[in-house]
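Trainee: make a model of this:
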Amino acid sequence: MMPSELLAAPVQSAAPAPQPSFTASRALQPRLHALIPGGSHTYAKGDDQFPEHMPPVMVRARGCRVWDADGNAYIEYGMGLRAVTLGHAYRPVVQAAQREMLRGLTNVGRPTVLELRAAEDFLQTTQAGDMVKFAKNGSDVTTAAVKLARAATGRDLVAVCADHPFFSTDDWFIGTTAVRAGIPEAVRRLTVSFRYNDLESVRRLFAEHPGQLACLILEAEKDVAPLPGFLRELRELCTAHGTILIFDEIISGLRWASGGAQQVHGVSPDLSTWGKALGNGFSIAALTGKRELMRLGGLHHGQERVFLLSTTYGAESHALAAMRAVLATYRREPVIEHLQQAGRYLRELLLPAIAELGLQNHFLLSGPPQCLMYGTRDAAGQPSQAFRTLFLQETLRRGLLAPSLIVSYSHQPADLEQTAARVQEALQVYRRALDEGIEQHLQGHPVKPVYRTRN
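Mentor: Down below sits the predicted model:
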């Protein structure tokens, strides 16, 4: 159990935090943007998501800490967009990948024994399906799930949960967002939406598009828990209408439970997609589900063939070995319990400071403990990118990289207590900005939403 000595620590007046140097990182910025569109290979990691004059470019990481090009150290709470659940450079995972690379089977012209063992490990550990197909990222496997659903049903329409922010970089989903340049209108019309925890919105879709919905795709749980009966009723509605139910477990798989959110809530989808935590930062994703669907992407059936997933790097040996080491760690050690306890402890450490500073309506903690998030609101109680930027600015100054409050197995009580003390100082600045005006405290422009039509 996490200790609780600091839960009632009084709010102290903090001295201004020193401004760390970002000279080396700033020098790297134009070079990154000259060669890489957006300056990053993931938009959520882009410069527009961090304070304008504080752009740390990272050079190494270990456990729950990262270091930038200027030598600044941070306790990290992004954890690779939730991909790293065990900690950076987690030794058993790195060693497993290294051993496999030295065997020379990184990429050969036939299936390997490792592919079989990896599939067995995944299916036995997660209990999420009868067959599995590996790929390199979540977008590939969610798109493959949609293709498989369309092939199995002979239908075109896809229903996505409008309350969940990301499913794929591919047209069927990105066409539903503000960043839709380059996506044909005809493709966009093939995706419709429903609301999470709103069964009536789902029933309405079935009524408006009878016999046309190939699949419903959603995260079984993310920031908000499902209402009692919601997932089970979705399961029944999809079965009744011949529609494939897909759970996106890219985040929840191995963070909610070894069997994902579907295990926690006792509802089995037809297909589910997995990624992120599977490789603890290594590139590995998975599509799994019922045999009668998955087999359509194989060779041993008499129906029309589905070109499901065929990627040169889908079975890279080091990534599969990393996944096996991750799964073994989950079977051997209390990873899930630690994530829950650490997130719960961090929340408990932060709540007294939030209350004492009167920020209950301005700095909001949300989500389950293993996936803790925060929301920033201005003096009028409205969601605010400017106040998010201010919080990022003040936490970066204090050695925290906190686009979220995501914990890992490597976050220990001392790390969380140190974090809480630094967040408390940042929140004192937040309080003053509410009282005095944010322009007195924020340096540079606010961060921007990822989904926007113009830069």
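
Trainee: going forward, measure contacts between C-alpha atoms and count neighbours the same way
Mentor: Will do.

Trainee: quick one: residues in contact with the host helix or strand of residue 245.
Mentor: Element membership for residue 245 (DSSP states H and E) is strand 244-249. Residues from elsewhere that reach strand 244-249 (Cα atoms under 8 Å, 6 or more residues apart in numbering): 142, 145, 149, 153, 167, 214-220, 234-235, 238, 260-262, 269-275.

Trainee: now stretch 138-145
Mentor: Contacts for stretch 138-145 (Cα under 8 Å, 6+ apart): 134-135, 167-170, 246, 248, 250, 271-276, 285-287, 308-309.

Trainee: mind running it again at 6 Å?
Mentor: For stretch 138-145, the external contacting residues (Cα atoms under 6 Å, 6 or more residues apart in numbering) are 168, 169, 275, 285, 287, 308.

Trainee: and the fifth one, that one's in a helix?
Mentor: Read it as residue 287. No: counting by DSSP: H, G, I helix; E, B strand; the rest coil, residue 287 falls outside a helix, being strand.

Trainee: residues in contact with it?
Mentor: Residue 287 makes contact with 132, 133, 141, 273, according to Cα under 6 Å, 6+ apart.

Trainee: now the fourth one
Mentor: For residue 285, the contact set (Cα under 6 Å, 6+ apart) comprises 134, 135, 136, 137, 138, 274, 275.

Trainee: try it again with 10 Å
Mentor: 133-142, 250, 273-279, 314, 319-320, 323 (Cα atoms under 10 Å, 6 or more residues apart in numbering).

Trainee: same thing with the second one?
Mentor: Applying Cα under 10 Å, 6+ apart, one finds that residue 169 lies in contact with 138, 139, 140, 142, 143, 175.

Trainee: for the comparison step, fold the sequence that follows:
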Amino acid sequence: MSFHRSAQLQARLHELVPGGAHTYARGADQYPEFMTPVLVKGAGARVTDADGNEFVEYGMGLRAVTLGHGYAPVVDAVRAVLADGLNFTRPTTLELAAAEDFLAAVPGADMVKFAKNGSDVTTAAVRLARAATGRDLVALCADQPFFSTDDWFIGTVPMSAGIPAAVRALSVAFRYNDLDSLRSVVDIHSGRIACVVLEAATALAEPEPGFLEGVREICDRHGIVLVFDEMITGFRWSAGGAQQVYGVRPDLSCWGKAMGNGFPIAALAGRRELMELGGLATDADRVFLLSTTHGAESVSLAAFRAVAAVYRESDPVAVMERQGTSLAGTVNQLAREYGVQDAVAALGRPSCLVFTTRDAQGRPSQAYRTLFLQELLSRGVLGQSFVISAAHTDADLAHTAEAVQGALGVYRKALEAGSVEGLLQGRPVAPALRSRAEPRRL
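Mentor: Presented below is the predicted three-dimensional model:
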């Protein structure tokens, strides 16, 4: 398998785009050094790169695609609005219809405002909470990797250059499934916390019995706004998100990714008394909530409405759960057969699977992860995870199983040798959010 043309294009991207990609998770440093396919098209769960290589793709647009690439009902809905204009000086009937569709799917929300990316809506939620409470501090879940590109969150990660210390001091952390840690933070910063921000669940972490209810109770008792990040859980756990699955209603919730099946759309939803602080039915000081030129353009709203219709009329989540369960079973059975089950495993919610890559001592290893990615890529499987979609067919899973089998054979050799040396080409991948370009500096 040749990556010659992709390598040329990636080099040119590095000259024009900082990091060589518009999302750090898509960067070349997240893939084997000499296997960084630059894609040209996709259909269903398969993608093709500039060299003509075809891959079964996992991750699906950073979890943004649940129905498959080029999904006909969504494409048809978008095509139908193109000739009528996309962006106007007044709201459209499509905006009203999309809001009605969204709120019908998320019964815990009274109002919604659309935007283009998740960072904007999570930051809008923080701003709204600060205005409603008159407080400054944000309590966020330290065990969860990403909430926003904005200063209130990026100041908490290693890649925090450019964020003033005064801003970094306004975010404090608590632990997931640990009510005592949240109580401690609330007590230490008594009367100063505006909001609690967390994902109700993740691929690897389900809420323990009573945890979300406890978070809700703490927030109610202390007058704190509870914000759920539903970027991943929305339309992957259910159309109504994690709040529908676990039965705990947040004050505000933030949505994106799969709600457009890859089209750029995000949403802030929540209780009327909070959302109206950015509206006209309030006597309080107004909040500059969300005001975007492209927030309600017709293409993405049409895409969302088509996605919502699919979720009303069928059950994509059930398909992802079924296919993900099958994939995890196959991967883990193969790992046992090769005797590497302590190093490689498919874990997590079936609709949002990840894989482990450990060294001979059982430690998580970037070098072994890169070797596994390399061997999957060489066998036509692309992905930093096994996050599946409803478009993954039995044939796609069979292809993946064959690729995993071949990859595990190489992985076992590395474990037996105690090193990836001689098997891995190039440098290992590196964490996307790190303080220096090394160890993958150009």
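
Trainee: now the second structure: which of the contacts of residue 287 of the first structure match?
Mentor: Retained contacts for the contacts of residue 287 of the first structure in the second structure, judged by both residues aligned by TM-score structural alignment, their matches' Cα atoms under 6 Å, are 132, 133, 141, 273.

Trainee: next, the first one: secondary structure please.
Mentor: Using three-state DSSP, the secondary structure recorded for residue 132 of the first structure is strand.

Trainee: in the second structure, what sits opposite it in the alignment?
Mentor: Using TM-score structural alignment, the partner of residue 132 of the first structure in the second structure is residue 112.

Trainee: which residue is the nearest non-sequential neighbour of that match?
Mentor: Nearest non-adjacent residue to residue 112 of the second structure, counting by Cα to Cα, 6 or more residues apart in numbering: residue 269, 4.3 Å away.

Trainee: quick revisit: so can I have a markdown table of the contacts of stretch 138-145 of the first structure showing distance to residue 86 of the first structure?
Mentor: Converted to a markdown table, the contacts of stretch 138-145 of the first structure look like this (distance: Cα to Cα, whole Å):
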| residue | distance to residue 86 of the first structure |
| --- | --- |
| 168 | 25 |
| 169 | 26 |
| 275 | 14 |
| 285 | 17 |
| 287 | 22 |
| 308 | 31 |
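
Trainee: which of those sits closest to residue 110 of the first structure?
Mentor: residue 308 (17.9 Å; Cα to Cα).

Trainee: right, and residue 393 of the first structure touches residue 51 too?
Mentor: Yes: with contact defined as Cα atoms under 10 Å, residue 393 of the first structure and residue 51 form a contacting pair (5.8 Å).

Trainee: quick one: common contacting residues for the two?
Mentor: 442, 443, 444.

Trainee: if you rank the residues you listed by neighbours, which is first?
Mentor: The most crowded member of those, judged by other Cα atoms under 10 Å, is residue 442 (20 neighbours).

Trainee: thinking again about what came up before, list buried residues within the contacts of residue 287 of the first structure.
Mentor: Buried residues within these, counting neighbours by 16 or more other Cα atoms under 10 Å: 132, 133, 141, 273.

Trainee: distance of the residue of the first structure most remote from its centre from residue 296 of the first structure?
Mentor: For the first structure, the largest distance from the centre (Cα atoms, centre = their mean) belongs to residue 302, which lies 37.9 Å off. Counting by Cα to Cα, to the nearest Å, the gap from residue 302 of the first structure to residue 296 of the first structure is 9 Å.

Trainee: again with residue 331 of the first structure
Mentor: For residue 331 of the first structure relative to residue 296 of the first structure (Cα to Cα), the value is 31 Å.

Trainee: same thing with residue 439 of the first structure?
Mentor: Distance of residue 439 of the first structure to residue 296 of the first structure, computed by Cα to Cα: 58 Å.

Trainee: neighbour count winner among these two?
Mentor: When neighbours are counted by other Cα under 10 Å, residue 439 of the first structure and residue 296 differ, and residue 296 comes out ahead with 20 against 13.

Trainee: surely the more buried one meets residue 309?
Mentor: No: Residue 296 of the first structure lies out of contact with residue 309 (Cα under 10 Å); the separation is 11.3 Å.

Trainee: tell me, what's touching the two both at once?
Mentor: Common contacts of residue 296 of the first structure and residue 309 (Cα under 10 Å, 6+ apart): residue 148.

Trainee: how about residue 395 of the second structure, what's its match in the first structure?
Mentor: With TM-score structural alignment as the criterion, residue 395 of the second structure lines up with residue 414 in the first structure.

Trainee: before we move on, the earlier item: and the match of residue 132 of the first structure, what is it in contact with?
Mentor: 98-100, 102-103, 106, 252-254, 267-272, 275 are the contacts of residue 112 of the second structure under Cα under 10 Å, 6+ apart.

Trainee: if we can go back for a sec, just the ones of the contacts of residue 285 of the first structure in helices?
Mentor: In this view, the contacts of residue 285 of the first structure that belong to helices under DSSP state H are 138, 139, 140, 141, 142, 319, 320, 323.

Trainee: counterpart of the last one in the second structure?
Mentor: Right, the one you point to is residue 323 of the first structure. For residue 323 of the first structure, the aligned position in the second structure is residue 304, judged by TM-score structural alignment.
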